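# Sequence first, predicted model second:
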Amino acid sequence: MTDIDTSAVPSGTGCVECDEDGGFWVHLRRCGACGHVGCCDTSPGQHATAHFRATGHRLIQSFEPGEDWFWDYVDEAVVDGPELAAPDSHPADQPVPGPAGRVPDDWQQLIHR
């Protein structure tokens, strides 16, 4: 797949934009083209999709422990993809939603369903 760079390392262990603005996420997604880690569409910020819209990087992979599926934003479908550079998920001890200490008590009222 030409839209994936298997050598691009993740941008961090959490959503870049949520970390910058003090927000929280439900699940994390990793860009297959550049390694940007953003939050899923259930999360308040929906930063993985915003990254796709800003860059055109169409393929993301789950950045959750034990998950290796890819999503293609253009075709709106789950697709197969290659193994990406390590690490392949956020740390297993990082809570979901996360990160620890930033998830508000009313988080379920703040997410997209």
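That came through, no problem. These figures come from a predicted structure and were not determined experimentally.

# make it CA atoms for all contacts and neighbour counts henceforth
OK.

# And the residue most central in space within the chain, how far from residue 55?
Centroid check for the chain by C-alpha atoms, centre = their mean gives residue 29 as the closest residue, at 1.7 Å. Distance of residue 29 to residue 55, given as C-alpha to C-alpha, to the nearest Å: 15 Å.

# ok, second structure coming up, stack it against the first:
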Amino acid sequence: MAAVCTHLEQVLVTDVPEEIEGCVDCLREGMSWVHLRMCHGCGEIRCCDNSPGRHATAHFHEAGHPIMRSVEPGEVWSWCFIDEVAFRIAVE
């Protein structure tokens, strides 16, 4: 396991939307979620692995975008699926 994320060049989106309806897949499929994550590659909102759909992980496997960040209130950490490391992205 890497000690650092080696995929930071793939971080294209850092701003969290002001309004988040929920996981785009859960909303489409009529499912519920536990926690929400934002893809740093495209900005889409998906649900965590504790949610029934596990859509953030599915998005990583389908789109190949390796880094998600928590959009839960008060949380500012990101996760790299490839390096299996949590970290904070410094935003100017």
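Received it, and whenever you're ready, just let me know what you need. Note that the structure is a prediction, hence the values are computed from the model and not measured.

# Just give me the match in the second structure for residue 50 of the first structure.
Under the alignment (TM-score structural alignment), residue 50 of the first structure pairs with residue 58 of the second structure.

# part of a helix, is that match?
Yes - using DSSP: H, G, I helix; E, B strand; the rest coil, the assignment for residue 58 of the second structure is a helix.

# which residues touch residue 47 of the second structure?
22-23, 26, 33-37, 53-56 (C-alpha atoms under 8 Å, 6 or more residues apart in numbering).

# Show me these that map onto strands.
Among those, the ones falling in strands (DSSP state E) are 36-37.

# Now do residue 62 of the first structure against residue 109 of the first structure, distance only.
Taken as C-alpha to C-alpha, the span from residue 62 of the first structure to residue 109 of the first structure is 24 Å.

# And these two? Which one has more around it.
Shown here are residue 62 of the first structure and residue 109; by other C-alpha atoms under 10 Å, residue 62 has more neighbours (24 against 10).

# can I assume that one is in contact with residue 30?
Yes - if you go by C-alpha atoms under 8 Å, residue 62 of the first structure and residue 30 touch, sitting 6.2 Å apart.

# buried residues in stretch 44-57 of the second structure?
Neighbour-count burial for stretch 44-57 of the second structure, counted by 16 or more other C-alpha atoms under 10 Å, picks out 44-49, 51, 53-57.
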